[in-house]
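A.B. asks: below is the structure, and that's it, no one-letter string:
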């Protein structure tokens, strides 16, 4: 069990580092979720204060609809679905799914808005590089 725990910690550290390298100080939070649970990997202190009174599990439940919309997009489009970005008045949220066969684990993270925006395709590519180095179970929320 110790080796699996160490691999999980290393995978999650590398995952958060990919988000952090992409967004630098603008990174607000990073989460993992599956169809039953969710896990917070990183939340910046000022954001933690803002979400202290928020029902995070309800928010994550909404993100789980992405399991359905991902399949819908795959059926309707000639291209593969990669990620979703939502804009809010103070930040932008990125969501994607890590895949291994039919199994998927969702992730989302948010970034302070910035002039010129972000190249979220580059973030998606960076996350794919990190996740290729670990088994999908290493990212499963506890």
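C.D. replies: Arrived safely, thanks for sending. Here the structure is a predicted model, which is why all the values come from computation and not from measurement. Numbers count the residues shown, from 1 in each chain.

A.B. asks: contacts, neighbours, all on C-alpha from now
C.D. replies: Will do.

A.B. asks: could you list the buried residues of stretch 67-80?
C.D. replies: Judged by neighbour count (16 or more other CA atoms under 10 Å), stretch 67-80 contains these buried residues: 67, 70.

A.B. asks: sorry, that was for stretch 27-39
C.D. replies: Of the residues in stretch 27-39, 27-34, 38-39 count as buried by neighbour count, 16+ other CA under 10 Å.

A.B. asks: also this one, for the comparison:
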């Protein structure tokens, strides 16, 4: 990892306080796993990660749709599952769009995902979106 991706993972780790399950970067063509907790790694062995990330790519369309319908910037999406929550956001500049996906164990009282989103945006004050372009994890 480089400085930008290390800062990204550190932000998720600080926010999740041990509940962070995984962190992924993706663009329209490829994806990269930045963090995977050991107990989650064994669960992914039977999962089609490519199909999972492809599903998250629909978020590019959703983001554009929401921004055009509501005339506001899209910030993030959260989906809840029986024992975990999945957070997705996008970073963009004029030419590059990067999706960021992170899973967390569910916890009583939930999370302040708006605060996480704001904290992640501060990373772009120090790093460019192009520094977060994923390397190909699919090979």
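C.D. replies: It's in. Note that the structure is a prediction, hence the values are computed from the model and not measured.

A.B. asks: got a TM-score for the pair?
C.D. replies: The TM-score (TM-score structural alignment, normalised by the length of structure 2) is 0.94; 135 aligned residues with a CA RMSD of 1.0 Å.

A.B. asks: before we move on, the earlier item: which of the buried residues of stretch 27-39 of structure 1 sit farthest apart?
C.D. replies: Pairwise distances across the buried residues of stretch 27-39 of structure 1 (CA to CA) peak at 21.9 Å, for the pair 27 and 34.

A.B. asks: just the element for residue 40 of structure 1, please.
C.D. replies: strand 38-43 (DSSP states H and E).

A.B. asks: how about the helices in structure 2?
C.D. replies: Using DSSP state H, the helices of structure 2 run over 3-16, 38-44, 49-70, 113-126.

A.B. asks: ok, and which of those helices has the densest surroundings?
C.D. replies: Among these, helix 3-16 has the highest mean neighbour count (mean count of other CA atoms under 10 Å), at a mean of 17.

A.B. asks: ok, and the closest non-adjacent residue to residue 142 of structure 1?
C.D. replies: Among residues not flanking residue 142 of structure 1 along the chain, residue 39 sits closest, at 6.3 Å (CA to CA, 6 or more residues apart in numbering).

A.B. asks: for that neighbour, what are its contacts?
C.D. replies: 31-33, 141-142 (CA atoms under 8 Å, 6 or more residues apart in numbering).

A.B. asks: tell me which of these fall in strands.
C.D. replies: 31-33 (DSSP state E).

A.B. asks: which one of the residues you listed is nearest residue 53 of structure 1?
C.D. replies: The nearest member of these to residue 53 of structure 1, counting by CA to CA, is residue 31 at 17.3 Å.

A.B. asks: relative to residue 139 of structure 1, how far out is that closest one?
C.D. replies: In this view, residue 31 of structure 1 and residue 139 of structure 1 are 10 Å apart by CA to CA, to the nearest Å.
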